[in-house]
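S.K.: Using only what follows, build the 3D model:
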Amino acid sequence: MNDQDRTSIHEAMEQQSISISKAGIVTTLQARCSIIAAANPIGGRYNSTMNLQQNVNLTEPILSRFDILCVVRDLVNPESDERLASFVIDSHMRSHPLGDEDKADGEDGENGMDVDSDQNEDEQEEQIRSNRQRKAEQLKRQKESEISPIPQDFLIKYIHYASTRVQPKLSQMDMDKVSRVYADLRKESNTTGSFPITVRHLESILRIAESFAKMRLSEYVSSADLDRAIKVTIDSFVGAQKVSVKKQLQRSFMKYTLPSRRAHHSRNVPAHA
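M.R.: Okay, here's the model as predicted:
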């Protein structure tokens, strides 16, 4: 990304608007959307001895505008590699345009069709075509159910309903806990010399907590939603650091990432009237 692109994207990500001044037109357009960006490390391989900013060569103002930073590394693991290869192969076989038809033709040849001798050839072809299409749809639904537990159409409707109809309230949140997390993040950021923690990250915790509540179609943000949002934010901050300070940061924030004893005790001990 060149310097001009970096400058132009700042307003869109900060003010959620874009100013245009060209050909006598001066106006401001709304740019409210979610941004998912991917950056390759310098040299094609992530260097764990450097932080994320040095690996991808992005400035601190841009990095601070993202709610979550995820470092995806290509680690050699036989189990995960085999699982990934199986997923890719199954995806290609499921999406191949001739795969289902071949299987449907094979089933037609094995099962045969009970067609009266007085039917003409056009009716036979139409019946064969409809039967083949029906079996192909059955095979496709079977494969989708094996790979995707939730049907794709239903998932799209669910996400749309949650984002447009559900607006969780923050009245039941532990604001003192959020303040402590923010203060600790600021302190560790200055100590380790990583990218600065700003008020944007405090707003990120609230947005992530609201997102978890929306996933449950809940009207209120619960303490569990807040804990998960804090854990995601801390994991994002720690994951973007170099390996020499990761363990130190993990120990420092362990009090926020580990499940509380009180919550664990309340789940295991039955309530008495």
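S.K.: rest of the way, CA atoms for contacts and neighbours
M.R.: OK.
S.K.: For the stretch 1-150 of the chain, which segments are assigned as helices?
M.R.: 3-14, 52-56, 60-63, 78-95, 99-111, 121-147 (DSSP state H, counting those that start in this stretch).
S.K.: out of these, deepest packed?
M.R.: Most buried of the helices of the stretch 1-150 of the chain by mean neighbour count (mean count of other C-alpha atoms under 10 Å) is helix 52-56; its value is a mean of 19.
S.K.: Give me the contact list for that helix.
M.R.: If you take C-alpha atoms under 8 Å, 6 or more residues apart in numbering as the criterion, helix 52-56 is touched by 39-42, 46-47, 59-60, 63, 71, 195, 240-242.
S.K.: Kindly recompute the last result at 10 Å.
M.R.: 38-49, 58-60, 62-63, 69-71, 194-195, 237, 239-242 (C-alpha atoms under 10 Å, 6 or more residues apart in numbering).
S.K.: Buried ones from those residues, can you make that a ChimeraX selection?
M.R.: In ChimeraX, a selection of the buried entries from these looks like this (16 or more other C-alpha atoms under 10 Å):
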select :46,47,69,194,195,237,239,240,241,242
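S.K.: Skipping adjacent residues, who's closest to V26 in space?
M.R.: Excluding its sequence neighbours, the residue lying closest to V26 (C-alpha to C-alpha, 6 or more residues apart in numbering) is I20, at 5.6 Å.
S.K.: one more to line up against the first:
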Amino acid sequence: MSENARSMLHEVMEQQTVSIAKAGIIASLNARTSVLACANPSGSRYNPRLSVIENIHLPPTLLSRFDLIYLILDKADEQTDRRLARHIVSLHLQDPESISSDALDLPTLTAYISYARKHIHPVLSDEAAEELTRGYVEMRKRGNFPGSSKKVITATARQIESLIRLGEALARMRFSELVQVRDVVEAFRLLEVAMQQSATDHTTGTIDMDLIMTGISASERIRRENLLATTRNIVMDRMQIGGSSTRVIELLEELRKQSSMEIHLHDLKSALSSLMTEGLVILHGDSVKRI
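M.R.: Next comes the predicted model:
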């Protein structure tokens, strides 16, 4: 996706407007609509060890504005594979009568959605509002670990807005003017399934909204901070100001001796880049020197 396309999408999702500056026309048009998008992972292969942001190369400021983010992975499953194969084969059958009909034909479905969007404007009931508050507090509690100072963001205020929109949409599907508790419960279920797929830290197995908001989990951020501190200590203890250079690979071996973490060369280079920003070291090719 081009940078221009990303900028336009960000404006649509944040301000619900589209700016036009073309052929002497300068205007800002309303774009109050729902956005349904899909994206393929980089290299056409999803890497479960990377965040969604790293897989599809979409900025966190844009991705975090979607209410629901689902992963559709191609996993071998006999029942799913059979259903998909039957559907594809049915499109090429000689007898169209044998093709299973949809629950609703397209014109009826279009008219149904159009009527609901135009005439049905549901509001929250008192019970639904109470359930929203209770459920949000419970989601936030999951980020607290008893007996530990570690805290993970498992929900933000943006999730409340998402839950309200989902609850209203579910009520609108029923042509109901009131969002009921069952709508809120289903909204929480939809959101939690999406979060378990797209916002779960694979190292801890817990939901971490930092993966969507920043692209980096809390555990990964702590790991990087610890690596940076260890690297800084080694540089200050083992290397003299203005002294001889040290090979990066030697520094990596020393780090691996002192740390129980799994450290790769790119991790060390990232830490050294931070130390260069601090003005502590300078990096020349495969060697590092303290300044």
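S.K.: before we move on, back to that, with distance to V232 of structure 1 added, can I get the helices of the stretch 1-150 of structure 1 in CSV?
M.R.: Below are the helices of the stretch 1-150 of structure 1 laid out as CSV (distance: least, C-alpha to C-alpha, whole Å):
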stretch, distance to V232 of structure 1
helix 3-14, 21
helix 52-56, 17
helix 60-63, 16
helix 78-95, 23
helix 99-111, 41
helix 121-147, 26
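S.K.: Out of those helices, the one nearest P168 of structure 1 is which?
M.R.: Closest to P168 of structure 1 of the helices of the stretch 1-150 of structure 1 is helix 3-14 (C-alpha to C-alpha; 23.0 Å).
S.K.: roughly how far out does that closest one sit from the chain middle?
M.R.: Taking the mean of its C-alpha atoms, helix 3-14 of structure 1 sits 24 Å from the chain's own mean (C-alpha atoms, centre = their mean, to the nearest Å).
S.K.: what does stretch 191-211 of structure 1 give?
M.R.: Computed by C-alpha atoms, centre = their mean, the chain-centroid distance of stretch 191-211 of structure 1 equals 18 Å.
S.K.: pull the longest helix from structure 2.
M.R.: Longest helix in structure 2 by number of residues, with DSSP state H as the criterion: helix 218-238.
S.K.: Following element in sequence after that helix, please.
M.R.: Scanning forward in sequence from helix 218-238 of structure 2 by DSSP states H and E, the next helix or strand is strand 246-247.
S.K.: what sits against the residue nearest to V26 of structure 1?
M.R.: The contact partners of I20 of structure 1, by C-alpha under 10 Å, 6+ apart, come to V26, T27, T28, L29.
S.K.: With neighbour count and distance to K255 of structure 1 added, can I get these in TSV?
M.R.: TSV is the format used below for those (neighbours: other C-alpha atoms under 10 Å; distance: C-alpha to C-alpha, whole Å):
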residue	neighbour count	distance to K255 of structure 1
V26	9	51
T27	10	48
T28	11	45
L29	11	44
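S.K.: Among these, which ones are in strands?
M.R.: Mapping those onto strands (DSSP state E) picks out V26, T27, T28, L29.
S.K.: Looking for the alignment partner of I147 of structure 1 in structure 2.
M.R.: Residue mapping for I147 of structure 1 onto structure 2 gives S101, with TM-score structural alignment as the criterion.
S.K.: contacting residues for that match?
M.R.: Contact analysis of S101 of structure 2 by C-alpha under 10 Å, 6+ apart lists nothing.
S.K.: What of L63 of structure 2?
M.R.: L63 of structure 2 is in contact with H10, M13, V52, I53, I56, H57, I69, I212, M213, T214, G215, counting by C-alpha under 10 Å, 6+ apart.
S.K.: quick one, helices of the stretch 101-250 of structure 2?
M.R.: For the stretch 101-250 of structure 2, applying DSSP H, counting those that start in this stretch gives helices covering 106-119, 126-141, 157-173, 181-198, 210-213, 218-238, 248-258.
S.K.: Does E101 of structure 1 touch A136 like I think?
M.R.: Yes: assessed by C-alpha atoms under 10 Å, E101 of structure 1 is found in contact with A136 at 6.2 Å.
S.K.: Quickly list what's touching both of those two.
M.R.: In contact with both E101 of structure 1 and A136: no residue, using C-alpha under 10 Å, 6+ apart.
S.K.: now the helices of the stretch 101-250 of structure 2 as JSON lines including distance to L93 of structure 2?
M.R.: JSON lines is the format used below for the helices of the stretch 101-250 of structure 2 (distance: least, C-alpha to C-alpha, whole Å):
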{"stretch": "helix 106-119", "distance to L93 of structure 2": "21"}
{"stretch": "helix 126-141", "distance to L93 of structure 2": "48"}
{"stretch": "helix 157-173", "distance to L93 of structure 2": "34"}
{"stretch": "helix 181-198", "distance to L93 of structure 2": "35"}
{"stretch": "helix 210-213", "distance to L93 of structure 2": "43"}
{"stretch": "helix 218-238", "distance to L93 of structure 2": "52"}
{"stretch": "helix 248-258", "distance to L93 of structure 2": "62"}
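S.K.: Out of the ones you listed, flag the one nearest S273 of structure 2.
M.R.: Judging those by C-alpha to C-alpha, what sits closest to S273 of structure 2 is helix 218-238, at 9.8 Å.
S.K.: Now do that closest one: which range of structure 1 does it align onto?
M.R.: Mapped onto structure 1 using TM-score structural alignment, helix 218-238 of structure 2 spans no residues at all.
S.K.: List the buried residues for that helix?
M.R.: By 16+ other C-alpha under 10 Å, the buried positions in helix 218-238 of structure 2 come out as A218, S219, R223, R224, L227, L228, T231, R232, V235.
S.K.: tilt between it and helix 248-258?
M.R.: Per axes from the mean of the first three to the mean of the last three C-alpha atoms, to 10 degrees, the angle that helix 218-238 of structure 2 makes with helix 248-258 is 110 degrees.
S.K.: Figure out how far helix 218-238 of structure 2 is from the centre of its chain.
M.R.: For helix 218-238 of structure 2, the distance to the chain centre is 27 Å (C-alpha atoms, centre = their mean).
S.K.: That helix packs against which elements?
M.R.: The helices and strands touching helix 218-238 of structure 2, judged by 3 or more C-alpha pairs under 10 Å, 6 or more residues apart in numbering; DSSP states H and E, are helix 210-213, helix 248-258, helix 265-278, strand 281-284, strand 287-290.
S.K.: Trace K214 of structure 1 over to structure 2, please.
M.R.: Correspondence of K214 of structure 1 to structure 2, assessed by TM-score structural alignment: R172.
S.K.: what's the nearest residue to the aligned partner of A116 of structure 2 in structure 1 if we skip its chain neighbours?
M.R.: Taking TM-score structural alignment, the alignment pairs A116 of structure 2 with A162 from structure 1. Spatial nearest neighbour of A162 of structure 1, chain neighbours left out: K214 (5.6 Å); criterion: C-alpha to C-alpha, 6+ apart.
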